[in-house]
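Enquirer: Below are the sequence and a predicted model for it; my questions follow.
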Amino acid sequence: MRVLLLNTLYAPHIGGGAEVMLQLMAEGLRGRGHDVQVLCTGPDAGLQRETFNGVAVLRAGLRNLYWPFDEKRHGPLQRLAWHGLDRYNRSMRSVLAKVLEEVEPDVVVCHNLSGWSISAWDAIRDAGLPLVQILHDQYLTCPRGVRFHKGRHCEQQCASCALLRRSHASASSEIDAVVGVSRYQLNALLDAGYFAGSQTHVVYNGSPMAEVPVAPPASGRRPLRFGFIGALTPNKGVEWLIEQFQARGDDASLLIAGRGDSTYVNQLKSLADPQRVHFVGYRKAAEFFGEIDVAVVPSLSPESFGLVALEACAHHLPVIASRMGGLTEIVLDEINGLLCSPERSDSLGDAIERLVREPALRQRLAARAREVVAPMLSVERMLDEYEAILRHTLLTRGVQHGTAIPVSTL
């Protein structure tokens, strides 16, 4: 198949788990003999062509008020105007239309649409091409991609988000197939009225985590180490973690790895006891997991998937996680970790205290951690499932439109 993968960013620019999964998908499909190209946005005008790890990459200059991934801070009115243009960006639609004419793919797979907007769907539809949409976040219901405001998860769509997403649900009904990276992620959009006419699928992100030996129990070696790794942003629950750890995590330490806005990071540091809570900056996940005994994922808003939790389990670590979103499909309470709830603030402290006081429980959870998530780890499994979806989408589209599908693509 000739496959075009569309996303906001592509390696080496990594915004989160979506870019990690996208790179695995692009390189994996190419390794299986498919003609794969990636189209993403970039800060420079025009269309830049390059090859990254053998994959052809096109970087289209973003036609909006500013490039949102630089270090510059933008005011609320400017951000609102940016999102207003991103509701339906006709300029980016014309860029995509020209690329489709040049590349002539058999199928287009859309990932994150920020920067492209849903105008991408119309460009693909006008080209007569089958389209698969993969859902990594809440962009289609919230311009920021995460329904989180004033320290809380947004149970209902706010007025500004509803206005900026007024026609998105109806537009989504013409998508051929939609894939959620978790059952939660798919259902969140279906329940909101999206993708009424689409074939629906769930494909868990693969993660090529090599087998690692089970670490010996921490008891007798050093105090227990809890660890958080990820973006240091308010919705990740780091403030909640620091507060609960310092109240309940006696005779233990907390390592916090990641980067974020300097003002917010300094605010977090002001809450922390430097004797017990250590900010270690950016760290590679595999190295970080080798230094801790328990991973904590205290998200205050639902995670679409929860790649950090998956990778921690792959390293035989018990995980304390919020009972929200895709995390509950990775962390099974009392089996490979403990679940807590932001609505019950002390539930996080209770979980921390249990794993400090009950080494037998900690060891039992660690012993099952990788076993529970093993089926999710396989990148080959993920590629098999996506290949099947792409072939089925091509075949279905061909039958519906009475067109012949080349045998080579099936």
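Expert: Arrived safely, thanks for sending. Numbering: from 1, shown residues only.

Enquirer: C-alpha only now, for contacts and for neighbours.
Expert: Fine.

Enquirer: Do a quick rundown of the strands in the stretch 101-250 of the chain.
Expert: 107-110, 131-135, 148-149, 152-153, 177-180, 199-202, 224-229 (DSSP state E, counting those that start in this stretch).

Enquirer: Out of those, flag the one nearest Asn336.
Expert: strand 224-229 (15.5 Å; C-alpha to C-alpha).

Enquirer: now the helices for this structure?
Expert: All helices of the chain, identified by DSSP state H, fall at 17-31, 76-86, 90-103, 119-126, 159-164, 168-172, 183-191, 238-248, 262-271, 285-289, 307-314, 346-357, 359-377, 379-401.

Enquirer: okay if I get those helices as CSV plus mean neighbour count and distance to Ser207?
Expert: Formatted as CSV, the helices of the chain follow (neighbours: other C-alpha atoms under 10 Å; distance: least, C-alpha to C-alpha, whole Å):
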stretch, mean neighbour count, distance to Ser207
helix 17-31, 20, 8
helix 76-86, 15, 31
helix 90-103, 16, 29
helix 119-126, 19, 28
helix 159-164, 14, 33
helix 168-172, 17, 29
helix 183-191, 18, 18
helix 238-248, 20, 24
helix 262-271, 13, 28
helix 285-289, 16, 12
helix 307-314, 25, 7
helix 346-357, 20, 27
helix 359-377, 19, 5
helix 379-401, 17, 6
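
Enquirer: for comparison:
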Amino acid sequence: MSDMSMASISMTSISMTGRNGDSTSMTSRRILFIIRSYRPDQVGGGAKSVQTLAEGLVERGHDVHILRLAPRGEEAATLRAGMEAGVTGPGKPTLHVLPIRNIYWPYDKRRRSPAMKAVWHTLDLWNFRAARDVRQMLDIIRPDVVNTSIIDGFSTAILREAKRSGARLIHTMRDYYLICSRSGMYRAGENCTSLCSGCKVVAGVNRRQTRNVDMFLSNSAFVAETHRRHGAFGDDKPCAVQWNVNDRPLVPEPRALADGAPMVFGYIGRLAPTKGVEKLIEAVRQLPQGGRPWTLVIAGDGEPGYVEGLKAQAAGDPRVKFLGWQAAEDFYGAVDVVICPSVYNEPLPRVIYEAYGFALPVVASRVGGNPEVVTPGETGELYDGEDAAELAEKIQHFRTLPAETYAHYSAGALDMGGVFTSGAVIDRYESHLEKLFDAA
């Protein structure tokens, strides 16, 4: 554990500039984010979202701390890696590292037997040792606000400790951990519409702990409504949508694409069955050879056998190209339309708002949080995630667009991208903090 004075910081007034340039007064808070992993070895986009929010709050004058897990015995090495990567230190959040208190570290890609997995998840229902560790850290840090987010490995036992510390407690829902043992609400190739018997147990245990939460945030209304529908929290609990930060600067102007010019459609992300890339390849193979020239580029990595299967599916079609891993800036700079074909109810794919920042329209499946940020005819188009023929129609729609209409989509995408800038997102988060303390 890091050394830190037990004395609490005195509250100071800091300046907050709103989107309209109006300067308001905001109270500086000591904020502790609790999340299972963080840079440089982050697992998933949730860690990136917490990082960008935390760093933005530091810039606003808040005293921000991150508490994360690491494999047992690797706490010091994890802290050093964070310092070397520049994610902690002067002008950055303070990083604290705890050892995981379970039978293995689940993010090392090693295969475990069903029995070991069952033991791990049973311990994760109520991890009293993790709760003890967190209680000790809370005594040291003494935060005004605790914001938990992606807490598998900690368990919801830490929510009670956060509440007992006297801090205001926010829980941000970035997955379905509170109601699903796998955190995904996805099984046997389908999205779950109800809770299985095992998940009912998980939801019941966690519901007793979520009573300690003062405010729920979610990166999409879909995720919030799903949790409330399945009893993760009651109607008495405030819940608001808190979108994530796109930390890349917006391009200065919309894109232009000449009539008849070749078009590049692109997918970027993990290559896995939930991502819908098979449906995407099925769709593009339905498109005619003639007309406006086009290509589909697929950027990303995945399990080797699965990736080989995708390549075999696309074999013989020269219009489909696999790029492997690519830097986001290189990818977005080389495509004209981004496709987000998920078949899984993703809370809110980062690829959508990253594309908007590059003034790129998006064709997205009508699942999860996607319909909340994709406006047909303005920022992109939506389709039924299981319908390859409808996806093919949307791609063909963009192939036949005149330059003026493409420019309209591009301008709409860039305008929507402004909602995800650091200033806009942190303004919204600070407004939630104010409401939280005003309600006390």
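Expert: Alright, I've got the coordinates. Owing to the predicted nature of the structure, the values given are computational and were not obtained by experimental measurement.

Enquirer: Now the TM-score, please.
Expert: After superposition, the two chains reach a TM-score (TM-score structural alignment, normalised by the length of the first structure) of 0.90; 395 aligned residues with a C-alpha RMSD of 2.1 Å.

Enquirer: Redo the strands of the stretch 101-250 of the first structure as CSV? Include distance to Asp44 of the first structure.
Expert: Output for those, formatted as CSV (distance: least, C-alpha to C-alpha, whole Å):
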stretch, distance to Asp44 of the first structure
strand 107-110, 22
strand 131-135, 26
strand 148-149, 31
strand 152-153, 35
strand 177-180, 31
strand 199-202, 35
strand 224-229, 31
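
Enquirer: Adding distance to Ala18 of the first structure and mean neighbour count, write those strands out as CSV.
Expert: Listed next are the strands of the stretch 101-250 of the first structure as CSV, based on distance: least, C-alpha to C-alpha, whole Å; neighbours: other C-alpha atoms under 10 Å:
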stretch, distance to Ala18 of the first structure, mean neighbour count
strand 107-110, 11, 21
strand 131-135, 9, 24
strand 148-149, 19, 14
strand 152-153, 21, 15
strand 177-180, 12, 24
strand 199-202, 15, 18
strand 224-229, 17, 24
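
Enquirer: Out of those strands, which gets nearest to Phe52 of the first structure?
Expert: Closest to Phe52 of the first structure of these, according to C-alpha to C-alpha: strand 107-110, at 18.6 Å.

Enquirer: Relative to the second structure, what is the average displacement of that closest one?
Expert: Strand 107-110 of the first structure, aligned to the second structure and superposed, deviates on average by 0.9 Å (mean C-alpha distance after the TM-score superposition for the first structure).

Enquirer: In the second structure, what range does that strand match?
Expert: Using TM-score structural alignment, strand 107-110 of the first structure lines up with residues 145-148 of the second structure.

Enquirer: Contacts for that stretch, please.
Expert: With C-alpha atoms under 8 Å, 6 or more residues apart in numbering as the test, stretch 145-148 of the second structure has contacts from 29-35, 162, 167-172.

Enquirer: now, the most widely separated pair of these?
Expert: Arg29 and Ile35 (18.8 Å).

Enquirer: Quick check: the aligned partner of Cys192 of the second structure in the first structure vs Cys161 of the first structure, distance?
Expert: Aligned by TM-score structural alignment, Cys192 of the second structure pairs with Cys154 of the first structure. Per C-alpha to C-alpha, to the nearest Å, Cys154 of the first structure is found 11 Å from Cys161 of the first structure.

Enquirer: Quick check: neighbours shared by the two?
Expert: Counting by C-alpha under 8 Å, 6+ apart, nothing touches both Cys154 of the first structure and Cys161.

Enquirer: Surely Ser301 of the first structure is in contact with Lys150?
Expert: No: under the criterion of C-alpha atoms under 8 Å, Ser301 of the first structure is not in contact with Lys150, lying 11.6 Å apart.

Enquirer: if you count what's nearby, which of the two comes out ahead?
Expert: Set Ser301 of the first structure next to Lys150 and count neighbours by other C-alpha atoms under 10 Å: Ser301 wins out with 24 against 8.

Enquirer: wait, what's in contact with that one?
Expert: 146-148, 152-153, 235-236, 324-325.

Enquirer: Quick one: map it onto the second structure.
Expert: That one, Ser301 of the first structure, aligns with Tyr344 by TM-score structural alignment.

Enquirer: Over to Val356 of the first structure?
Expert: With TM-score structural alignment as the criterion, Val356 of the first structure matches Arg399.

Enquirer: can you count the residues close to the equivalent of Thr8 of the first structure over in the second structure?
Expert: Using TM-score structural alignment, the equivalent of Thr8 of the first structure in the second structure is Arg36. Arg36 of the second structure has 23 neighbouring residues, counting by other C-alpha under 10 Å.

Enquirer: Whatever residue of the first structure lines up with Glu329 of the second structure and Glu211 of the first structure: what is the separation?
Expert: When the first structure is aligned by TM-score structural alignment, Glu329 of the second structure is paired with Ala286. Applying C-alpha to C-alpha, the value for Ala286 of the first structure to Glu211 of the first structure is 11 Å.

Enquirer: what's the overlap in contacts for those two?
Expert: Common neighbours of Ala286 of the first structure and Glu211 (C-alpha under 8 Å, 6+ apart) are His315.

Enquirer: just to revisit the earlier point, and the match of Thr8 of the first structure, what does it touch?
Expert: By C-alpha under 8 Å, 6+ apart, the contact list for Arg36 of the second structure reads 68-69, 149-154.

Enquirer: And those residues, which two are furthest apart?
Expert: Pairwise distances across the contacts of Arg36 of the second structure peak at 12.5 Å for Leu69 and Ser149 (criterion: C-alpha to C-alpha).

Enquirer: the more surrounded of these two?
Expert: Per other C-alpha under 10 Å, whichever of Leu69 of the second structure and Ser149 has more neighbours is Leu69, with 25 against 22.

Enquirer: dump the residue contacts of that one.
Expert: Leu69 of the second structure makes contact with 35-37, 75, 97-100, 153 under the criterion C-alpha under 8 Å, 6+ apart.

Enquirer: Out of those, which are shared with the first structure?
Expert: Checked against the first structure using both residues aligned by TM-score structural alignment, their matches' C-alpha atoms under 8 Å, these keep these contacts: 35-37, 97-100, 153.
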